[in-house]
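*Asks:* no sequence for this one, just the structure:
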């Protein structure tokens, strides 16, 4: 049976130690800031990026990998032979990354097998899928088994996040169905999520961050009545707040481990500093 090599892109925001431990291949997107282009997670890390972003006079922009970038990654992964490639990427509703991967798949289909999945998620909501699939691949699971794991998590994952400002989502054109909330905040904190179609949308709005935080954990408990098996907190330049959320998640769901993942430059361009998110995968029925 062919081994499975898992490939993703840098917007999955997977902590470096997990990338190395699970042999995950990561294709970087690019971020463009004040005349300089950086490979996300290669040329610039989150801390340096947020510092530059706060000082920048112009809005940062991002660009997806080319199909050739993916072809090179696929060929590298398959160079030892007997390899099935599973490529899992940023929501097609907010980026052309998935389409680039599909084009690359068609360019190598005569050489080896590549399966491409639209995560319909962003940041470590992609990463949590990729990590669980990579664990399965390391255990020797087949491609079909790995695809089934990815699809099951994608269908059940719970994601809620807060942004300090909707401006970044609005200016970057990634605001989706949350656009109606712009300009009417006045200390109202919109609680955002990602729809089944992979778009950002508002779930609720609460006055003040403390109440918004409490509401998020209330909604997580409502959506995961049988508890949870996986949890993560995703943060930007606010690690201390992220650590408090992680402790709360551990206590609420009796989780021994909650992954702390830092939002990289590409996703950070569109959500801005101060963003924080919860990611939860409920227990199976």
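*Replies:* Thanks, I have the structure now. The shown structure was predicted, so the numbers you read here are calculated from the model rather than taken from an experiment.
*Asks:* CA only for contacts and neighbour counts going forward, please
*Replies:* Noted.
*Asks:* tell me where the stretch 101-250 of the chain has strands.
*Replies:* Using DSSP state E, counting those that start in this stretch, the strands of the stretch 101-250 of the chain run over 114-118, 158-162, 188-194, 200-207, 228-235.
*Asks:* now do the last one: distance to the chain's middle.
*Replies:* Distance, stretch centre to chain centre, for strand 228-235: 12 Å (Cα atoms, centre = their mean, to the nearest Å).
*Asks:* want to throw the strands of the stretch 101-250 of the chain into JSON lines with mean neighbour count and distance to residue 245?
*Replies:* JSON lines is the format used below for the strands of the stretch 101-250 of the chain (neighbours: other Cα atoms under 10 Å; distance: least, Cα to Cα, whole Å):
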{"stretch": "strand 114-118", "mean neighbour count": "21", "distance to residue 245": "28"}
{"stretch": "strand 158-162", "mean neighbour count": "22", "distance to residue 245": "12"}
{"stretch": "strand 188-194", "mean neighbour count": "22", "distance to residue 245": "15"}
{"stretch": "strand 200-207", "mean neighbour count": "18", "distance to residue 245": "18"}
{"stretch": "strand 228-235", "mean neighbour count": "24", "distance to residue 245": "7"}
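*Asks:* and here is the other one:
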């Protein structure tokens, strides 16, 4: 008997990390111009940006159905495996609830509501995979991830409030005010899954990105283990320089990078930047 680690596609462990760590992925669904696609496997953020530029209409996202989770859980449990499924923030999607519905049919499937998403969720998924590879049981993994999810730090730097406005997360006044003053908000996603404005940066985008990285690196109590530098898509030279800043700081044992998928991109837009990590 083994342990299977699974997650929905909001974990942003793409294109290769989910394969490298043997993670089973249940994709969300993205509807664009009336046609529905499987997140990551059939559509990516570049297609969303191109469609938005043409239509100024945001795509619709929807959670995997309970049947999608049931099929995965049944296949793995029939093969003799326990399952630990690590879900995105239940306040943003019904993905967690649908996984719980499916898990009720099994005695050995554990479902975690991470109260986060993107590579913050990914950090927890990779920790679960590390524990699996170290021979820990599904219950031990589940119990540890329930603790670790309360220590994840997620501060999201936005370049624009346009996507947040069209998605109902910002008012028109906030959007125009930020654009006029060249303000770029840093949003805190706390460990209860609630999003608030933590700080507002002002200046040109490359300058603000560097100031943001310094601001996050100066925060105390990082566990020094694994961090992710993630973007929804930005100038590659700038992104590489920001990643190097994090690596040169020596603050983390491992610094990974990721391109955020559709579930985050839809709500934040291009040029979003996040340094994800866990506290002690």
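*Replies:* Received the coordinates, thanks. Treat the numbers as computed from the prediction; the structure is a model and nothing was measured.
*Asks:* before we move on, back to that, in JSON lines: the strands of the stretch 101-250 of the first structure, plus distance to residue 125 of the first structure.
*Replies:* As requested, these are arranged in JSON lines below (distance: least, Cα to Cα, whole Å):
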{"stretch": "strand 114-118", "distance to residue 125 of the first structure": "12"}
{"stretch": "strand 158-162", "distance to residue 125 of the first structure": "7"}
{"stretch": "strand 188-194", "distance to residue 125 of the first structure": "10"}
{"stretch": "strand 200-207", "distance to residue 125 of the first structure": "13"}
{"stretch": "strand 228-235", "distance to residue 125 of the first structure": "9"}
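*Asks:* ok, which of these comes nearest residue 35 of the first structure?
*Replies:* strand 228-235 (26.3 Å; Cα to Cα).
*Asks:* okay, and that closest one goes to which residues in the second structure?
*Replies:* Aligning strand 228-235 of the first structure against the second structure (TM-score structural alignment) gives residues 224-231.
*Asks:* now stretch 138-151 of the second structure: buried residues?
*Replies:* 138-139, 141-142, 145-146, 148-149, 151 (16 or more other Cα atoms under 10 Å).
*Asks:* specify which member of these is nearest to residue 169 of the second structure.
*Replies:* residue 149 (23.9 Å).
*Asks:* doesn't residue 261 of the first structure lie inside a helix?
*Replies:* No - looking at residue 261 of the first structure with DSSP: H, G, I helix; E, B strand; the rest coil, it is strand, so not inside a helix.
*Asks:* looking at the second structure, name the residue matched to it.
*Replies:* The equivalent of residue 261 of the first structure in the second structure is residue 258 (alignment by TM-score structural alignment).
*Asks:* same question for residue 187 of the first structure.
*Replies:* Alignment note: residue 187 of the first structure maps to residue 182 in the second structure; criterion TM-score structural alignment.
*Asks:* look up how far residue 208 of the second structure lies from its match.
*Replies:* Note on residue 182 of the second structure: its distance to residue 208 of the second structure, by Cα to Cα, to the nearest Å, is 10 Å.
*Asks:* can you check residue 47 of the second structure too?
*Replies:* Distance from residue 47 of the second structure to residue 208 of the second structure, by Cα to Cα: 27 Å.
*Asks:* more neighbours, those two?
*Replies:* More neighbours surround residue 208 than the other of residue 47 of the second structure and residue 208, with 18 against 11 (other Cα atoms under 10 Å).
*Asks:* thought that one was touching residue 202?
*Replies:* Yes - at 6.7 Å, residue 208 of the second structure counts as touching residue 202 under the criterion of Cα atoms under 8 Å.
*Asks:* which neighbours do the two have in common?
*Replies:* Common neighbours of residue 208 of the second structure and residue 202 are listed as residue 184 (criterion: Cα atoms under 8 Å, 6 or more residues apart in numbering).
*Asks:* contacting residues for the match of residue 261 of the first structure?
*Replies:* Contact analysis of residue 258 of the second structure by Cα under 8 Å, 6+ apart lists 12-14, 119, 228-231.
*Asks:* before we move on, what about residue 61 of the second structure?
*Replies:* Residue 61 of the second structure makes contact with 28-31, 263 under the criterion Cα under 8 Å, 6+ apart.
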